[in-house]
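> sequence first, predicted coordinates after that:
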Amino acid sequence: MKHGRKLAAATTGLILAGSAAMTGTPASAATNMKGGPLPAGTTAINILNLNDFHGRIDTDGKGTLGKNFACTILTQREQLGAANTLTLGAGDLIGASPFTSAVQDDAPTIDYLNALGMNASSVGNHEFDAGYDDLTQRVEPRADYEYLGANVLIKGTQTPALKTHEIYDVAGVRVGVIGAVTKDTPSLVAGTGVANLDFIDPVDGVNRVANELTDGNEANGEADVLIAEYHEGGPYSSTTGTLADQLAVPVFAHLVNDTSAKVAAILQGHTHQAYVYDVQIPGEAAGSTRPVLQTGNYAAAVGKVQLGYDPATKKVTGYNAANVPAVAPSPACLTNATYQSAAKVIDDAIAFAAPIAAQPVGKITADILRDGADDRKRESALSNLVAQQYVDVVNAPGRDMGADIGVMNPGGVRADLLYGTDGTVTFAQAATVLPFGNTVKTADYTGAQFKQILEEQWQPAGVSRPFLAMGLSKNVTYTYDPTRAQGSRITGIFVGGAPIDPAKVYTIASASFLITNTGVAPDNFGTFLKGTNYRDSGLVDQNAFVDWFKANSPVTPSPVQHGVAILNAPTAINYGKTTTFRVEGVDLSSNGKVKNTSVLVSIDGRTATTAKVSSVRVEGVPSRDGVADVAFKLIGKILPDDSPRTVYIKIVAAPSGTTAWVPVQVKG
């Protein structure tokens, strides 16, 4: 049975094309009370919010994370008053989950959220990981809470494919909760699973429903207070970016500036950031603001919003908003029946998963890491490792698919491999690295197309993640100039130490998420759709990775950076004249233990110079660790005659072995 004090079923009727005119005057013109009491005479409407939970009921075999989060939710609900409190979400509650939940297709996480009394959530892109049919036929029937998607339509129609909203009675006030998901969802999940859906602009979806709920027509539902739950957000946390920084990002500015003024609070997700901002309500007097909040990710915090609704003016006149860090269960929690029900779900899931999870599959010699906390904008040792194993498994005897290059999208790598006490890696740890159940595929691309794939690491303008660093097999290196224009930043690619041939065909191996011809560009890498000779190995990537890990144990992380920035790269060298350029990004940031100290620069095997590497980070897109300024003068001929010829400057960083080549003409 679905939780909540609902007044009416949410509409699933037609959505009219275009933005409806704004009518009605619900919640607006509010003041941030900065933690103080809500305005006198107002009715408190409280929201406890989560986003990007990703099945984090257990990460340590004890359920610590899930139990802490459960207690924090219940404690806050008791303090606020359960009768006046809704528990809501901004999507990605399931999917990309740790082994304890993933081994049962996230059923334990759904049961856990049911036990906590979840009311509703927007869908996230990960709710579509196994497709629309799985969401509507398995996930939704199991969930006691509502999944909402005001901008998800049946393909080619204006008919909503999901509930657009739900209305709740909170102390006699009609509260409308509207959900929407990033319009990029088709490029973030397997395209076949959402092939029959359209994802329109989430703000358009929310505004259309907001207008409907305030048009005075009781037949289609009316609300006094509107809440928007967006699975989309800004790229900064409160500690790394101001509101001005966020508003400079088009997707964030659109969400907060163009969402109807009728919406009293905007809750966000998707970008895994933690922030609380006060944002001017469009069209209202200066100083009339509304809260915009995201809780981060992985059960780290509970979002708390308190709205003060004035029944006389029919407006929200004051609010408080904060992120409350999850804390260990209190004695009161331990005896709370709701907490005990949620904790039992966790314990049962751990008991089911434990025998499978504990099986050792191999060892590592050191941590093998992604790029920080869900950053994705710098190359990582683990993404590169996954890319290499794709080549190895499809080229194994008996398969021999002839892969030349392996690639991996950083968003598909969901957990680090940590050394721990003795380097042992369990089945659960290895399986959680690749949790999506893609198959391993190959397709053929020209060298020119592969260059374009690398160019597409710089994402289209306005997206929340401006750079997605591709993992690459160990035989591939490339150079780039971040100061160049979009589409022309890659300056050189080398496969097996030889420059790539733009006309030659190369076979690329990866997961079916990337190697696809569904018509939807995965992570905005549109060139992957232009391959030929698509072939499926039949291997599930998670199983293939576990088996590869067993066969290659112990596994050592490579400290080699595959992409290196060369600034002011020379095109020609004249004897007796000084050549200078800058090298940036020779250090692999995810392997912080290996810091390069120098680079050796040679030409056709002859040492030209060495240069010191400074362990600094150059901010940019992408940011770059490890910088060297190179200067040398070529004295003495290296050519048999005076005819100019193209040779290669070779740059090798020590001790990592990161290597880059720069083609130049040597003039006699």
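Great, that's in hand.
> CA only for contacts and neighbour counts going forward, please
Will do.
> which stretches in the stretch 201-350 of the chain count as helices?
Using DSSP state H, counting those that start in this stretch, the helices of the stretch 201-350 of the chain run over 202-212, 243-247, 250-258, 331-334, 337-357.
> out of these, nearest to Lys314?
helix 202-212 (15.5 Å; C-alpha to C-alpha).
> just give me how far that closest one sits from the chain centre.
Remark: helix 202-212 is offset 25 Å from the chain centroid, using C-alpha atoms, centre = their mean, to the nearest Å.
> just stretch 383-403 next, same as before
26 Å.
> so of the helices of the stretch 201-350 of the chain, which one's packed in deepest?
Mean neighbours per residue, mean count of other C-alpha atoms under 10 Å, is largest over the helices of the stretch 201-350 of the chain for helix 202-212, with a mean of 25.
> circling back: how about the helices of the stretch 201-350 of the chain, which one is nearest Ile178?
helix 202-212 (6.2 Å).
> can you redo the helices of the stretch 201-350 of the chain as CSV with distance to Thr578?
Formatted as CSV, those follow (distance: least, C-alpha to C-alpha, whole Å):
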stretch, distance to Thr578
helix 202-212, 55
helix 243-247, 41
helix 250-258, 44
helix 331-334, 71
helix 337-357, 59
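> pasting the second one now:
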Amino acid sequence: MPTMHARPRYARSWGVLAAGAAVLVTATTVGAPSNAAGSDSHGDRHRKHSRYEKIQILSFNDFHGNLEPPAGSSGRLVTGHTATGADTTIDAGGVAYLAKHLQLERQQARKQGRHTITVAAGDIIGASPLLSAAFHDEPTIEAMNKLGLSVTSVGNHEFDEGWKELRRMRYGGCIDDGAGANNQNSCAAHRFKGAKFDMLAANVKWSKGKHRSLLPSYTIKKVGDAKIGFIGMTLKGTPDIVTAAGIKGLTFTDEVKTANRLVPKLKRKGVKAIVVLIHQGGVPAQQSYTLPNGTTTQVNPTYDYACSQGGSLIAAQSPILPIAAKLSPEIDMVVSGHTHQPYVCKVKDPKGHYRLLTSASSFGRLITDTDLTYDKVKGDIVRTSVKGANLPVTRDVTPSPTLLSLINTYENLVRPIASKVLGRISGDVTRNDIGEGEQPLGDLIADAQLADPTTAHNGKTAQIAFMNPGGIRADLTAANSPYGEATGDVTYDEAFTVQPFNNYIVSLDLTGQDIYDLLAQQVTGANAGSHKILQVSNGFSYRLGSTGAVDGSVTLNGTPISKTATYRVATNNFLQGGGDGFGAFTKGTDVYYGGLDIDAFADYLQAHSPYTPPTTATRILP
């Protein structure tokens, strides 16, 4: 059974562990100890003849191109709580700090005679800040090469620009994109050579042909004398949360069946030590906290709360749990992601034996350090030896100069795009709920999409616009002035941080019944457990009930919509393809693609400057 992981070097909180297309085979030893790292020849001879090999696996997930230290809550970790129950936090993340912490962990491992490898569980790129996205995420791939990533699974966001672009990320090459004509510039610094690390997509198959995988299904790494197989997968539900056009011709298969079918293949190659890297995850249970007066309240969990510090296993409805419980008993541990949550937990395999399940939050704020013993006689991991903990990527170390140099190169290249002022806001425009799920920033984005002239088609202009809340990634803060601009000025960088996907705005015809179906899908079906309230444009309103819009309450410019009439609707191509469980969008007819969402947002800000956000809900009514 996994046990507590503790080392004396850092004063940190340690988690108590209660609970394809081609095959890549790497013959190179990863992380071999050296005399410079603290080994001596006598110790090396002893380990060479020892039955057991000590291994360190460092892992992270959901980096999302955060090269610079992420700001606000995205760049903090909850470490505890005050007497009033308020969070105490530390700043964390930034690729130069991530690289330094990885270096320090590897050095410590090698001094202790352990071999080491660094792996990840998807969404390394996509939904990235402008510094990476302006260059098609090439800087992030280069950063991963420099910090020593060996292998990752793909996640859903690796498909943001489509499968062809994902393969370019792996194998390299340049895009003829007009040298920044659309605020993106491939190969701006030099020719892009692609990833030096393996990218795995075991459950992403070509729909036709021999059902081969888009990228390799697994890779075998020699870590010291140990041979470890890594199987990489994204979540089966990826088609529901990415743009349909970007995955055309692909099929996403069941995670458990896919991994379990690969186990015999690995065993036939003499590999019994198997690790799954999967882009699907869980959510820690809420943390209870007792105030000095004896009152118990619910607080935000600390980064090491799940399965530790009194915390229970991650919430029972977490989608990773049934996957982890059904994976073959031959699989020794599971590195997960997608939910941006921190946990180091134990789960039982089908034979009732415990194995480790980990996730390192997001944006490079945590590293999971897993230690294990490899039995060279059996050729397998000693399951009871597996132990791990999440380690904060603090900013109190000297950042990696190599990564700082990379960041500086791209900061200079992106500055002319990033610093352009688009307009002004009179106050903060936030994602805060001002009633029934309506958000001030959601109102602004929906209005911008409605006003976008590029979606006009066949003499028809949009009457209603819908925006998915998950596509709104940050607030607009009036006081934020990264380029020295005046208070209230909104730069392209800030606007892009709000909408980083480069989605197209699409217009289409929907019937009134289709619109009622859309509004019902916010709180039913795939969204019954976690509601997704669409943001809507000015002039459109309705009353929200437990199963959708109250019948007869849906109006356009004060007039109830007719379920048999046709309306012209604008939205992004993600929703138009049925993303986020909104299948009613796929019933649309006369579909027409306009310009990019970020351009519509920028144009609207310029035309309505200074913009004053609403303070009460006027579109979604109780």
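Sure, I can see it. As the structure is a computational prediction, the values presented were derived from the model and not from experiment.
> TM-score of the superposed pair?
Once superposed, chain against chain, the TM-score is 0.75 (TM-score structural alignment, normalised by the length of the second structure); 509 aligned residues with a C-alpha RMSD of 3.1 Å.
> re the thing from before, for Gln79 of the first structure, find the nearest of the helices of the stretch 201-350 of the first structure.
helix 331-334 (12.5 Å).
> about what we covered before: out of the helices of the stretch 201-350 of the first structure, which gets nearest to Gly531 of the first structure?
helix 250-258 (30.4 Å).
> the helices of the stretch 201-350 of the first structure: which one's closest to Glu229 of the first structure?
The minimum distance between Glu229 of the first structure and these falls on helix 202-212, with 8.8 Å, by C-alpha to C-alpha.
> what stretch of the second structure does the closest one fall on?
Using TM-score structural alignment, helix 202-212 of the first structure corresponds to residues 255-265 of the second structure.
> tell me the contacts of Ile57 of the second structure?
Contacts for Ile57 of the second structure were tallied using C-alpha atoms under 8 Å, 6 or more residues apart in numbering; they are 116-119, 368-371.
> let me redo that: Thr497 of the second structure
When contacts are counted by C-alpha under 8 Å, 6+ apart, Thr497 of the second structure touches 128-130, 473-474.
> on that earlier part again, closest to Ile603 of the first structure out of the helices of the stretch 201-350 of the first structure?
helix 243-247 (44.2 Å).
> let me see the residues that make contact with that closest one.
234-236, 252-253, 277.
> residue ranges for the strands of the stretch 151-300 of the second structure, please.
Using DSSP state E, counting those that start in this stretch, the strands of the stretch 151-300 of the second structure run over 151-153, 198-200, 204-206, 218-223, 226-234, 250-252, 273-279, 287-290, 296-299.
> ranges for the helices of the second structure?
Taking DSSP state H as the test, the helices found in the second structure are 41-49, 95-111, 130-133, 138-147, 163-171, 255-268, 320-326, 401-418, 440-451, 492-498, 512-521, 573-576, 597-607.
> with distance to Asn156 of the second structure added, can I get the ones you listed in JSON lines?
Shown next, in JSON lines, are these (distance: least, C-alpha to C-alpha, whole Å):
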{"stretch": "helix 41-49", "distance to Asn156 of the second structure": "41"}
{"stretch": "helix 95-111", "distance to Asn156 of the second structure": "21"}
{"stretch": "helix 130-133", "distance to Asn156 of the second structure": "16"}
{"stretch": "helix 138-147", "distance to Asn156 of the second structure": "16"}
{"stretch": "helix 163-171", "distance to Asn156 of the second structure": "11"}
{"stretch": "helix 255-268", "distance to Asn156 of the second structure": "14"}
{"stretch": "helix 320-326", "distance to Asn156 of the second structure": "15"}
{"stretch": "helix 401-418", "distance to Asn156 of the second structure": "25"}
{"stretch": "helix 440-451", "distance to Asn156 of the second structure": "23"}
{"stretch": "helix 492-498", "distance to Asn156 of the second structure": "19"}
{"stretch": "helix 512-521", "distance to Asn156 of the second structure": "21"}
{"stretch": "helix 573-576", "distance to Asn156 of the second structure": "12"}
{"stretch": "helix 597-607", "distance to Asn156 of the second structure": "20"}
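> lovely, talk soon.
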